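Visitor: I'll drop the sequence and a predicted model, then ask my questions.
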Amino acid sequence: MKNLPLIAFVLFVFFSCQQKQEKVINSNQLSPEEKIDSTKIKTLFNSVLTEGKSYEWLKGLTQNIGGRLSGSPEAQLAVEWGEKLMKEVGLDSVWLQPVMVPHWVRGEKEIATYTTNGVQKNVPICALGFSIATPKTGVLAEVIEVKSLDEAKALGDKMKGKIVFFNRPFDDTLINTFSAYGGCVDQRVRGAAVCSEFGAKGVIVRSMTNSIDDYPHTGTMIYGEDLPKEKYIPGAAISSKAANILSDDLKKNPNLKFYFKQSCKTLPDAPSFNVVGEIKGSETPENIFVVGGHLDSWDLGEGAHDDGTGVVQSLEVAYLFKKNNIKPKNTIRVVFFMNEENGTRGAKKYAELAKLNKENHIGGLESDAGGHTPRGFSIDANDMNTALLQSWKKLLAPYGLHDLDKGGSGADINPLKGENVTLVGYRPDSQRYFDYHHTSRDTFDKVNKRELELGSASMASIVYLMDKYLYQNETVKP
């Protein structure tokens, strides 16, 4: 303990030297033009962390409107909210882009139970999007547990009259939890379609999450165009904790019967809108760069991380440009897409109209991975533009943006894909995202103000760089 002051002094000197050395290294590594860019990026971060608006906007969207499933009254309120907000920010033009969207409704709260060893157990459950309802009296049947679609197909007629239980969990060894999600979401999307072919009475699916909890996760499912409607069977998700318990109980009592009841239905398509606003480019306004997220959400929670954060961050990019008097060379267009969750009709309509109007989209940035701590961006572009974006790592790394890897961009901007179109996905830390994704827990209080604002500035920074440099090289001009 006598050496404690000495140790503290040594640590102080060490970290002070490290900070000074880092400043020297950073300064020496930057060209004169990069120093200008570095200063501009710092200004964007300073601005958002002292005068940001995204958190306030998100509170209004989630607390005053809440869940916004396509076709619902809440989705329409969100459209009106988005249009008003874009005008308040002062975008050069704001308009609504009509689109017809699916209209699925959940109905009454779902019920699920089963009895084993004389004890009735209530199961946290929720219907999957586009599922049909059970009969009014519900479905009661023995359960067969499987881990994959292939395992279910191999059962064939053995699943007739049974409820098939898909219980493949996330691969917890995968650091990127989106990879884990992609590794097992097929059972949710296609499970009912596969099992209906063999006469199953229904499907229940383990929720898509790393967490072991009592919150069921909804999400879309499809029956497919080739399946006759009379063969449709109901599909629902049960919580991950309930899935573990049910699996254990099935080992002890393979003949137990599971009961569930839901009253969801699909209504005729409903009219809705993408909300669009833009800042006109000062030099080449005919070149358009899209920044967006999706305005719709599932109905169980408030749609905070999925995708309220992406919507407000996208608008905050434009807000930061205007606040800091950054005049983009190309047109920056902010889009709040409708119907990403169960159809991507908004994305398809936007791309269709862009083609019809002969618009020249040079790139896009999508935020649809939650509002947690920024980690970087995934890049979907040709090799030359990918290398260009990766060369900006020294400008972005001081803000924790170390990941600049090739990968997908996002469901809403993907229809704009082309050889000379550079698409980018904003990538925050993914570890907590699937705690909330598609659940009643996806609420405003789960979003951290500082993390949200850091994401906005991260997005604004890469948009600033892409607008400035992306098409200077003649070989990649559209």
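Guide: Here it is on my side, so go on. Residues are numbered from 1 along each chain as shown.

Visitor: can we go C-alpha only for contacts and neighbour counts from here?
Guide: Noted.

Visitor: how about residue 467, what does it touch?
Guide: Residue 467 is in contact with 289, 328-330, counting by Cα atoms under 8 Å, 6 or more residues apart in numbering.

Visitor: who wins for most neighbours among those residues?
Guide: Neighbour counts for the contacts of residue 467 (other Cα atoms under 10 Å) peak at residue 289, which has 25 neighbours.

Visitor: packing partners of the host helix or strand of it?
Guide: Element membership of residue 289 [criterion: DSSP states H and E] is strand 284-294. Other elements packing on strand 284-294 under the criterion 3 or more Cα pairs under 8 Å, 6 or more residues apart in numbering; DSSP states H and E are helix 309-323, strand 330-337, strand 360-366.

Visitor: can you give me the offset of it from its chain's centre?
Guide: Distance of strand 284-294 from the chain centroid (Cα atoms, centre = their mean, to the nearest Å) equals 19 Å.

Visitor: okay, now the one to match up with it:
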Amino acid sequence: MKKFFSAILLLSVVTSVKAQDSVTIRKFFDEALVNGQSYENLRYLCKKIGPRLSGSANAQKSVEWSKKLMDSYGFDKVYLQEVMVPHWVRGAKEQGFIIDGKTRIPVPIAALGMSVATPKDGVTATIVEVKSLKELETLGESVVKGKIVFFNGPFDQRYIETGEGYGAAGVQRFAGPSAAAKLGAVGAIVRSITPALDDYPHTGGTVYEEGGRKIPAAAISTLAANKLSNMLRLRKLPQIKFFFKQNCELLPDVRSYNVIGEITGTEKPNKIITVGGHLDSWDLAEGAHDDGTGVMQSVEVLRIFKAVGYKPKNTVRAVFFMNEENGHKGGLKYAEVAAQNKEDHLVALETDEGGFTPRGFSFQGVTAAKLKDINNNFKSLLEPYEADRLVSGGGGTDIGPLKETIPSIVLMGFRPDSQRYFDIHHTPNDVFENVNKRELELGAASIAAMVYLIDQHGL
């Protein structure tokens, strides 16, 4: 009988706690949807500051403005964390042409981030088309030397979660130019990593092997990639050449900063929950979805807590990381300082997949049994807001280094609807006008709800 009454009492307590959680989470969503400031903050970041490539004057402006924004909200601590970042500049607009005999067909290209420049008169060579790094290796130096390698592996449309397609195709951009250089290529052209067919080249970083030969590398739009591929298929290879010219330059490293604001925990101030995104962006547009939405959602979590009077048990920290796009120095520095200070991080949550409709969260560093528990405890509370897809998966680039220095930490990623993100990602279309106010606010409230649940109940 005692066990029976104990079970009834426990059920009653659990039901009461969940009811209170539900009420609190509703307050977060009401605050975000009625009084939210993430959208107007994003407007300022995009329209008054604009592109924020690491090392640029605009990146520094964004740091200064972000600190003032956090100060204005009255967080318990607001500070800058110094970090040295690369300073790569694109230079004058790139030129690209398919050369068919005496005919020159202009095509849209964009230098890959961290690429070297072409010679001042550009590069002209015949083309070797490949669909993968493995195919390139199979061809070998005898076929590749002296040519431009055209990486034309398409975005695999079969992935429902488009981030998986991006990861699968992305190796061509990250590692392709360096692999081509090893075989004697004089340049590399990479099909834009997107499921869309359009004439917007998608930039993004490439990584040269340390000490290896460097060749100029550019992204080509998907429509232009299809045109080039069809021309190569229909004609003999020597007839088709490619010309491109780009003027990028890598300047000395620049001092920059992560911007950090926090609300100190009332019960466990030394235990930290981090939520963040990256402040820097590529230079082709305003960096609205990548990752202006992420940083504005992160600071909005803390603002919402203060607005509704929620005082977290643990310290909750919003971090605007610098240099995610072409070096990841901000994330590395944050992890380094956390290790030096012996900080006890419970969870780090990154939002860097755009400001689209929230769908849920991914968890890295939890067992299958633990993930089941998380679903049992949290799913029903997030279901009314359609942000209840709680799955195994990655956390994010900026928080990844924390796993090396704090093995016990759980890394999380905010997972909005992914279907439109890679149409915009790394292109001139990544502008404020392509962000939906309500979707952004729903995302901020969803992240606030998840941080609250972790703060109250742990994982």
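Guide: Perfect, thanks for sending it. Just so it is clear, the model here is predicted, and its values are computed rather than measured.

Visitor: adding distance to residue 10 of structure 1, write the helices and strands packed on strand 284-294 of structure 1 out as TSV.
Guide: Below are those laid out as TSV (distance: least, Cα to Cα, whole Å):
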stretch	distance to residue 10 of structure 1
helix 309-323	41
strand 330-337	50
strand 360-366	45
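
Visitor: export the contacts of residue 467 of structure 1 to a markdown table and tack on distance to residue 201 of structure 1?
Guide: Converted to a markdown table, those look like this (distance: Cα to Cα, whole Å):
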| residue | distance to residue 201 of structure 1 |
| --- | --- |
| 289 | 48 |
| 328 | 57 |
| 329 | 58 |
| 330 | 55 |
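
Visitor: what is the nearest of those to residue 16 of structure 1?
Guide: Ranked by distance to residue 16 of structure 1 (Cα to Cα), the contacts of residue 467 of structure 1 are led by residue 328 at 38.1 Å.

Visitor: list the contacts for the closest one?
Guide: Residue 328 of structure 1 is in contact with 279-283, 464, 467-468, counting by Cα under 8 Å, 6+ apart.

Visitor: map residue 31 of structure 2 across to structure 1 for me.
Guide: For residue 31 of structure 2, the aligned position in structure 1 is residue 47, judged by TM-score structural alignment.

Visitor: repeat for residue 324 of structure 2
Guide: Under TM-score structural alignment, residue 324 of structure 2 pairs with residue 340 in structure 1.

Visitor: which parts of the stretch 101-250 of structure 2 are helices?
Guide: Listed in chain order, the helices of the stretch 101-250 of structure 2 (DSSP state H, counting those that start in this stretch) span 133-139, 141-144, 162-182, 222-234.

Visitor: contact partners of the second one?
Guide: Contacts of helix 141-144 of structure 2 with the rest of the structure, by Cα under 8 Å, 6+ apart, involve 128, 180, 183-185.

Visitor: again, but for stretch 71-78 of structure 1
Guide: Outside stretch 71-78 of structure 1, the residues touching it (Cα under 8 Å, 6+ apart) are 61, 65-69, 101-104, 269-272, 295-296.

Visitor: please redo it, this time with the cut-off set to 7 Å
Guide: Residues outside stretch 71-78 of structure 1 that contact it (Cα atoms under 7 Å, 6 or more residues apart in numbering) are 65, 67-69, 101-103, 270-272, 296.

Visitor: list just the nearest of those residues to residue 218 of structure 1.
Guide: Nearest member of the contacts of stretch 71-78 of structure 1 to residue 218 of structure 1, counting by Cα to Cα, is residue 69, at 12.0 Å.

Visitor: regarding that closest one, what is its secondary structure?
Guide: coil (DSSP: H, G, I helix; E, B strand; the rest coil).

Visitor: just give me the match in structure 2 for it.
Guide: In structure 2, residue 69 of structure 1 lines up with residue 53, judged by TM-score structural alignment.

Visitor: who's in contact with that match?
Guide: 59, 280-283.

Visitor: residues contacting the alignment partner in structure 1 of residue 313 of structure 2?
Guide: Taking TM-score structural alignment, the alignment pairs residue 313 of structure 2 with residue 329 from structure 1. By Cα under 7 Å, 6+ apart, the residues touching residue 329 of structure 1 are 281-284, 467-468.

Visitor: how close does residue 257 of structure 2 get to residue 330 of structure 2?
Guide: Here the criterion is Cα to Cα, to the nearest Å. By it, residue 257 of structure 2 lies 7 Å from residue 330 of structure 2.

Visitor: appreciated, that's everything.
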